[in-house]
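Asker: no sequence for this one, just the structure:
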């Protein structure tokens, strides 16, 4: 492990007992009417919080909620999170109305060993997103060590994700460690052969991703609306389908680079088309190179394509997946994504495939297929997961690297 973890923290400077740990968590949870509607991100933080409590540390939680743009916005307070966190943790959680200053200091000083306090939204201060040194220093005054357990915010160089990590002994929390381990297994030091699946609507949003992956993968399957751009670039008539025709040269360049680097590109060999994107729409399946009507749209990969993809999975030891194969939100255009997801999950459960997936649509698609819990690892980190796949350094992660 190239990053400092809580194992290191437990061995450093007399251990964790009696220390105050400033823990960056992601509590940017869905809310409605002042109530948390999905507590997944709270649950993800529990192992780190509990490990620190068990070791005799005091825990001060740093988090953001929404985008208050450096101003105090009462509707964006983290206070509504407290009751749910107490319920999940099975222990009291105090709340400080600011994340810096005398009240925060006093509340932390008043905590019992193993006590937990949630500090108010760090984004109420303009210094957070500006990564202002003086604001990071104010945060650092509150604790003895820093723990980042918010991989989903690690692509931002903010005071609570990067600046603070430069001022205190800094470690990866349990959730962060799991994420880094999984991503290392998927792209850093994977078992080969490695298969990637990249879907979604537009090539333009995933150019950096595709260019990075063709140099790392043995096979890359391209699906969703972005596959239409590649088919068009090869002279295929895609009718009225979503297609970025101005990126045809770019698509051809990616295909050429993949060939030069020994990465086999898998494009749809058959497709499901319809004139309307609506539940239960009348569809027909055609070979990808067959001409289609101007009013027809490619909305899913066909069964031959899925069969070829599943065979590629069986030949692989590692799978990294970002993006659906079709308009999975609207049945029947979910068929390819669901069948491929279930095949990947079956291989992962059998220990034949390390299957790592991430990105908002991907997570939703895996839940839709009923297999999110059967994959080796599913990242909910969104932008941070995508930037990692693009090969970009993440400031909040880099700050945790061993010297």
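Answerer: It's in. This one's a predicted model, so the numbers in the text were calculated from it and none came from an experiment. Numbering: from 1, shown residues only.
Asker: For the rest of this, base every contact and every neighbour count on C-alpha atoms.
Answerer: OK.
Asker: quick one: residue 107 and residue 86, what's the gap?
Answerer: To residue 86, residue 107 is 17 Å away according to Cα to Cα, to the nearest Å.
Asker: Do you have the strands of the stretch 51-200 of the chain handy? List them.
Answerer: Here the stretch 51-200 of the chain has its strands, by DSSP state E, counting those that start in this stretch, at 58-62, 94-96, 116-119, 145-148, 170-172, 194-198.
Asker: next up, a second structure to put side by side with the first:
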């Protein structure tokens, strides 16, 4: 069993470092970034509020984007800190963990810096829990530690789906980055009957199949991982049409071969309908991540269709959206 908040004992008067995942979608110029969707901040509130209500001092820590180990105003936590203060006054938020190169290399000096003056550690960053980063694997070695409510829920859902799934079991995965889903994929790859892949991560899979993806998001360092998964026994459902913008920025619909300069930003209507049919035919469904850039209404249809299918299916649901 993963230790839970209750296992920390009396937290009154203690400083608790909470590793959150506040890697929220942002827009605007580098010096005036705006939060597009604050779901990930709100998702951490059950853990934060539980600690505050019991007299703890809460210090949150998160990454945002990929600043590559150096401070970058584009990835400053300032807008997130302001929003967090609205939800939970008095809670501190450290600057972007990835401004320090030691975060991604699990540098022990950076670990000591993080835990200095801290009494307890809570990991509530499900999307980053698989990473061997300083803020994930370092503090539990020296501090009493527990899973936050969000991480606890996801572990329970995954355990249930892995151990006693009702079949067919389908995992619907979206979001921008495959690297954020590796832990989920590895946990479910030998259990699910099929994966349904949408969101920005689908373009790395399409690239792995040697299909042209224009200027769509692609994690080149994850193409080999995608190829391995495509060659495995598990069935992979990828989009057959894409919605996005052409090279001139105009709204457009494409097949799976995107022209130069085009950018895919949502699954197409045909793919959304096909994915909905797969979900409706499943007895267990795990959903993690949107099907497109849902914060722009032009590219929200795929996510809405999947959400509607999830609400109508009689199967067991698990996971959290983004």
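Answerer: All right, it came through fine. Because the structure is predicted, anything quoted here is derived from the model rather than measured.
Asker: Tell me which stretches of the stretch 301-403 of structure 1 form strands.
Answerer: 318-322, 354-358, 377-379.
Asker: which one of these lies closest to residue 277 of structure 1?
Answerer: strand 318-322 (22.3 Å; Cα to Cα).
Asker: ok, residue 79 of structure 2 touching residue 34?
Answerer: Yes - contact criterion Cα atoms under 8 Å: residue 79 of structure 2 and residue 34 qualify, at 6.7 Å.
Asker: for residue 266 of structure 2, helix, strand, or coil?
Answerer: strand (DSSP: H, G, I helix; E, B strand; the rest coil).
Asker: quick one, helices of structure 2?
Answerer: In structure 2, helices defined by DSSP state H lie at 39-43, 45-53, 78-87, 102-105, 108-115, 134-137, 149-163, 182-188, 202-208, 223-230, 269-280, 301-312, listed in chain order.
Asker: Export the ones you listed to CSV and append columns for mean neighbour count.
Answerer: As requested, the helices of structure 2 are exported to CSV (neighbours: other Cα atoms under 10 Å):
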stretch, mean neighbour count
helix 39-43, 16
helix 45-53, 18
helix 78-87, 16
helix 102-105, 18
helix 108-115, 16
helix 134-137, 23
helix 149-163, 18
helix 182-188, 17
helix 202-208, 25
helix 223-230, 16
helix 269-280, 20
helix 301-312, 19
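Asker: In contact with residue 176 of structure 1, which residues?
Answerer: 148, 149, 150, 151 (Cα atoms under 8 Å, 6 or more residues apart in numbering).
Asker: top of those by neighbour count?
Answerer: Comparing these on neighbour count, residue 148 comes out first with 32 neighbours (neighbours: other Cα atoms under 10 Å).
Asker: Tell me how far that one lies from residue 120 of structure 1.
Answerer: In terms of Cα to Cα, residue 148 of structure 1 sits 17 Å off from residue 120 of structure 1.
Asker: Also residue 357 of structure 1?
Answerer: From residue 357 of structure 1 to residue 120 of structure 1 the distance is 32 Å (Cα to Cα).
Asker: cool, residue 310 of structure 1 as well?
Answerer: Taking Cα to Cα, one finds residue 310 of structure 1 at 47 Å from residue 120 of structure 1.
Asker: What of residue 172 of structure 1?
Answerer: 22 Å.
Asker: so who does the closest residue to residue 304 of structure 1 other than its chain neighbours touch?
Answerer: Nearest residue to residue 304 of structure 1, sequence neighbours excluded (Cα to Cα, 6 or more residues apart in numbering): residue 270, at 6.2 Å. Residues in contact with residue 270 of structure 1 (Cα under 8 Å, 6+ apart) are 285, 286, 287, 288, 289, 301, 302, 303, 304, 305.
Asker: so can I have CSV of those residues showing distance to residue 316 of structure 1?
Answerer: Shown next, in CSV, are these (distance: Cα to Cα, whole Å):
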residue, distance to residue 316 of structure 1
285, 28
286, 28
287, 26
288, 25
289, 27
301, 21
302, 21
303, 20
304, 19
305, 17
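Asker: so which of those comes closest to residue 65 of structure 1?
Answerer: After measuring the contacts of residue 270 of structure 1 against residue 65 of structure 1 - Cα to Cα - the closest member comes out as residue 301, at 37.8 Å.
Asker: Please report how far the residue positioned nearest the centre of structure 2 lies from residue 62 of structure 2.
Answerer: Closest residue to the average C-alpha location of structure 2: residue 127 at 4.4 Å, with Cα atoms, centre = their mean. Taking Cα to Cα as the measure, residue 127 of structure 2 falls 11 Å from residue 62 of structure 2.
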